[in-house]
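Chemist: Any chance you can model this:
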Amino acid sequence: MTVSPTEARTAQDVAAYALRLGDDALILSQRLCAWVTNAPTIEEDLALSNIALDLLGHARTLLAYSGELDGTGRSDDDLAYGRTERHFRNVLLVELDNGDFAVTIARQLVYARYSMLLCTALAESGDATLAGFGARAAKEVEYHWMHASQWTVRLGRGTAESHRRMQAGLDRVWPYAGELFETDELVRRLDADGTAVDPARLRADWEREVAAVLTDAGLTVPVPSWHASGGRSGLHTEGFGPLLAELQSVRRQYPGGTW
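Modeler: Purely as a prediction, here's the structure:
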C-alpha cells in the first residue's frame, strides 16, 4: 500500500507526540521508584510504587506506539534503554530530583492534575490508539491526583514544620510547571485535526483546580521568578544523566539479554 506524503508526515507527527508523553511517564516512574523502601510509611511505599507502575504502563503503551509509527521498528524497550539524554523529550518537571517527601508530593500535585486533564481530553482524540490510552489512563491518574491532593492538605494543615516544608516543596517545583503547557507547531497541527491536545487549553482549568487544593491546605500559590524550559527539545537538567544511567544500566551491561 502506498502511503502519501501527507499520511507519512502525520504518522511522524503522532510518533513524536506519543514519544513526548511516553517519556514524561517513563521518567516520572523512575523518579518515584526511588521512594520504594524510603517513603515515610509502608503504605506510602505501596502507594508510590503503584503510581510508578501505572506510569510505567502508560510509558510502554505510548513508546510502543511511537516506535510503530516512526518507521524504525523500535520497541518500547529500545526507546527506553537505547537513547541518549539529548533524544529524550520529557518535560523537566518529571526529572526533577525527589527532594524530601513534600517536594515529591508538590511535583505529583502539579503533574497529576495536568495529566488527568490531558488524558481526559485525549479520550476524544480522532486517533483510536491515543483515545483508548486517554480513556484508560484518566481513570488511573485520577487516583494519582487524589493521593497528591490529600497529602498536600494533610501536610499544609499539619504542624508548623509540615506546613513550612510543603510550601517549600511547592516553591521548588513551581518554576517547572509552565513547561507542561508550552506548545509548538507539531502540537498545533495535531490539535487542529483532532488528534492531540494543545496543553495551553488546559492551563486555566489546571490553575483553578490546583489553587483550590492549596487554599484548602492553607498554602500559597507560588509566584516564580523564572520558568524552566527545554525538555521537549532534549535539553535536560544536571540530574538527568545519573537518572538515565541507572534506568539503562542493566540493558547496557547485558545488551540483548533476556530473562
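Chemist: all contacts plus neighbour counts: C-alpha atoms, from now on.
Modeler: Noted.
Chemist: Wait, Arg154 touches Val213, no?
Modeler: No. Arg154 sits out of contact with Val213 when judged by Cα atoms under 8 Å, with a separation of 10.8 Å.
Chemist: more neighbours, those two?
Modeler: Ranked by neighbour count (other Cα atoms under 10 Å), Arg154 and Val213 place Val213 first, with 19 against 16.
Chemist: List the buried residues for stretch 8-27?
Modeler: For stretch 8-27, the buried set under the neighbour-count rule, 16 or more other Cα atoms under 10 Å, comprises 10-27.
Chemist: Filter these down to the ones in helices?
Modeler: For those, membership in helices holds for 10-27, with DSSP state H as the criterion.
Chemist: following whichever strand or helix holds Gln167, which helix or strand comes up?
Modeler: When elements are defined using DSSP states H and E, Gln167 is found to belong to helix 160-173. If you walk from helix 160-173 toward the C-terminus, the next helix or strand you reach (DSSP H and E) is helix 185-192.
Chemist: Which residue ranges of the stretch 101-250 of the chain form helices?
Modeler: If you assign secondary structure with DSSP state H, counting those that start in this stretch, the helices in the stretch 101-250 of the chain sit at 101-122, 128-156, 160-173, 185-192, 203-217, 240-253.
Chemist: Of those, which is nearest Glu43?
Modeler: Counting by Cα to Cα, Glu43 lies closest to helix 128-156 out of these; the figure is 11.7 Å.
Chemist: Next up, the contacts around Ala217.
Modeler: Thr152, Val153, Arg154, Leu155, Gly156, Arg157 (Cα atoms under 8 Å, 6 or more residues apart in numbering).
Chemist: nearest to Val110, of these?
Modeler: Thr152 (10.9 Å).
Chemist: Surely that closest one and Ala106 touch.
Modeler: Yes. Under the criterion of Cα under 8 Å, Thr152 lies in contact with Ala106, with a separation of 7.3 Å.
Chemist: quick one, which of those two is more surrounded?
Modeler: Comparing Thr152 with Ala106 by other Cα under 10 Å, the one with more neighbours is Thr152, at 28 against 25.
Chemist: Tell me how far Leu118 lies from Lys139.
Modeler: Here Leu118 is placed at a distance of 12 Å from Lys139 (Cα to Cα, to the nearest Å).
Chemist: Kindly report the same for Asp23.
Modeler: Counting by Cα to Cα, the gap from Asp23 to Lys139 is 20 Å.
Chemist: again with Arg208
Modeler: Using Cα to Cα, one gets 21 Å for the distance from Arg208 to Lys139.
Chemist: I have a second one here; can you model it like the first so I can compare?
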Amino acid sequence: MRLVVLDTETTGLSVEKGHRVVEIGCVELVERRPSGRHFQRYLNPDRSMDAGASEVTGLTDEFLSDKPRFAEVLGPFVEFVRGAELIIHNAAFDVGFLNAELVRAGWPERLDQMCQVTDTLAMARERYPGQRNSLDALCKRLDVNNQHRTLHGALLDAEILAEVYLAMTSGQGALELAAPMADRSRQPKVGQGIRSTRPLRIEKADEAELERHAMQLAAMRRAGACLWPEADDRFHDGQAVA
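Modeler: This next block holds a predicted model:
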C-alpha cells in the first residue's frame, strides 16, 4: 500500500480569485512506513503573495521570483503521486488549487482522477466532533511533536501530518521523517526528524466529575430514562470492577 502525504502553500486563500500554489510538499509511506522518498518544490506563481500568506509561510515575492513554474515541475509531480492514496488535511483546499494548476498547464487529468484522496480533517471531525481539528490541535491531542513548526511549510507540514494520520489510524509514531533542507534561510530546522513517544495516558475522573455524573444519573432515574440500576456493583469510585 502506497500513501503520499501532501500539503501545499498558496499566495492566498481563494482559488476562484486567481491565487496560485507556491510550494508543494509530499512524503511517501509504503506499507505505512516512510520510504525515504519525498517531493518538494517552490514555485513562481506569477503574482504577488497576499500579506497574510507571506506572514504565515515566510515566503516572499523576491524569494519565489526565480523558482520554476508549475508547468515545469508537472511531470515529476504527477509521476510521484500517480496511483497513490493521497493523505491531505482539508483536502478540498489543496486539491482545488492543484486541479486549477493542472488545468492551467493543459494537463488532461485532475488530481482526484489520478489518485484516491483521504481527507484527515473529515476523519478528525468524525472522530472528535465538536473539537478543534486543525493540524496544531491534532498534534497536541495525539502527542505529536510540532514545536519546530514556527512557520507553515508544505514539506514540514506533510511530515507532521504523516505522524498525525498514523496516530489517528493505528497509534503508530516516531517516524523520524527527516527531509533534506531546502535552500532557504527561513526554513525551520527539521533535519533532526520528528519524534513522538506517545505513552499510554490514563485519565481518571476527579471527585467533582464523579459528583456531576451521579447527579446526572439521578436526574435520569427520576425521568425514567436511566439504564443503570441505582446500585451497580460493577463500578466503585469511578473505576470498573471485574
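Chemist: Tell me how they score on TM after superposing.
Modeler: The TM-score (TM-score structural alignment, normalised by the length of structure 2) is 0.30; 118 aligned residues with a Cα RMSD of 5.4 Å.
Chemist: Can you tell me which of the helices of the stretch 101-250 of structure 1 is packed in deepest?
Modeler: Mean neighbour count, computed with mean count of other Cα atoms under 10 Å, is highest for helix 101-122 among the helices of the stretch 101-250 of structure 1, reaching a mean of 23.
Chemist: Mind giving me the packing neighbours of that one?
Modeler: Helices and strands in packing contact with helix 101-122 of structure 1 are listed as helix 92-95, helix 128-156, helix 160-173, helix 203-217; criterion 3 or more Cα pairs under 8 Å, 6 or more residues apart in numbering; DSSP states H and E.
Chemist: about what we covered before: who touches both of Thr152 and Ala106 of structure 1?
Modeler: What both Thr152 of structure 1 and Ala106 touch, as defined by Cα under 8 Å, 6+ apart, is the set Met166.
Chemist: Kindly provide the distance from Leu26 of structure 1 to Pro242 of structure 1.
Modeler: Using Cα to Cα, one gets 15 Å for the distance from Leu26 of structure 1 to Pro242 of structure 1.
Chemist: quick one: which two of the contacts of Ala217 of structure 1 are the most distant?
Modeler: Across the contacts of Ala217 of structure 1, the longest distance by Cα to Cα is 8.4 Å; it joins Thr152 and Arg157.
Chemist: Just the element for the closest residue to Leu32 of structure 1 other than its chain neighbours, please.
Modeler: Across the structure, with Cα to Cα, 6 or more residues apart in numbering as the measure, the residue nearest Leu32 of structure 1 apart from its sequence neighbours is Ala52 (5.8 Å). Ala52 of structure 1 belongs to helix 42-69 when elements are defined using DSSP H and E.
Chemist: Show me what that helix is packed against.
Modeler: Helix 42-69 of structure 1 makes packing contacts with helix 5-33, helix 76-81, helix 128-156 when contacts are defined by 3+ Cα pairs under 8 Å, 6+ apart.
Chemist: Do a quick rundown of the strands in structure 2.
Modeler: Taking DSSP state E as the test, the strands found in structure 2 are 2-10, 21-30, 33-42, 85-88, 116-119, 235-236, 239-240.
Chemist: Using neighbour counts, pick out the buried residues of the fifth one.
Modeler: Buried residues in strand 116-119 of structure 2, counted by 16+ other Cα under 10 Å: Val117, Thr118.
Chemist: ok, now the third one?
Modeler: Within strand 33-42 of structure 2, the residues scored as buried using 16+ other Cα under 10 Å are Arg33, Pro34, His38, Phe39, Gln40, Arg41, Tyr42.
Chemist: hmm, back to that, now the strands of structure 2 in a markdown table, with distance to Ala162 of structure 2?
Modeler: Supplementary listing: those in a markdown table, determined by distance: least, Cα to Cα, whole Å:
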| stretch | distance to Ala162 of structure 2 |
| --- | --- |
| strand 2-10 | 6 |
| strand 21-30 | 8 |
| strand 33-42 | 9 |
| strand 85-88 | 8 |
| strand 116-119 | 12 |
| strand 235-236 | 39 |
| strand 239-240 | 35 |
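Chemist: For Gly96 of structure 2, grab the count of nearby residues.
Modeler: By other Cα under 10 Å, 17 other residues sit near Gly96 of structure 2.
Chemist: same thing with Met114 of structure 2?
Modeler: Other residues near Met114 of structure 2 number 15, with proximity taken as other Cα under 10 Å.
Chemist: what about it, distance to Thr169 of structure 2?
Modeler: Relative to Thr169 of structure 2, and taking Cα to Cα, Met114 of structure 2 is found at 24 Å.
Chemist: swap in Cys26 of structure 2?
Modeler: If you measure Cys26 of structure 2 against Thr169 of structure 2 using Cα to Cα, the figure is 19 Å.
Chemist: Tell me which of those two has more neighbours.
Modeler: Using other Cα under 10 Å as the criterion, Cys26 of structure 2 and Thr169 rank with Cys26 on top: 29 against 10.
Chemist: Grab the nearest non-local neighbour of that one.
Modeler: Using Cα to Cα, 6+ apart, the closest residue to Cys26 of structure 2 is Leu6 (4.5 Å).
Chemist: what's near enough to touch the one you found?
Modeler: Applying Cα under 8 Å, 6+ apart, one finds that Leu6 of structure 2 lies in contact with Ile24, Gly25, Cys26, Val27, Leu86, Ile87, Ile88, Ala154, Leu155, Ala158.
Chemist: Tabulate the residues you listed (JSON lines), appending distance to Glu209 of structure 2.
Modeler: Listed next are those as JSON lines, based on distance: Cα to Cα, whole Å:
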{"residue": "Ile24", "distance to Glu209 of structure 2": "46"}
{"residue": "Gly25", "distance to Glu209 of structure 2": "44"}
{"residue": "Cys26", "distance to Glu209 of structure 2": "44"}
{"residue": "Val27", "distance to Glu209 of structure 2": "43"}
{"residue": "Leu86", "distance to Glu209 of structure 2": "41"}
{"residue": "Ile87", "distance to Glu209 of structure 2": "38"}
{"residue": "Ile88", "distance to Glu209 of structure 2": "37"}
{"residue": "Ala154", "distance to Glu209 of structure 2": "42"}
{"residue": "Leu155", "distance to Glu209 of structure 2": "42"}
{"residue": "Ala158", "distance to Glu209 of structure 2": "38"}
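Chemist: Endpoint to endpoint, stretch 171-187 of structure 1 covers what distance?
Modeler: Termini of stretch 171-187 of structure 1 sit 29 Å apart (Cα to Cα).
Chemist: scratch that, stretch 101-119 of structure 2 is what I was asking about
Modeler: By Cα to Cα, the extent of stretch 101-119 of structure 2 from end to end equals 20 Å.
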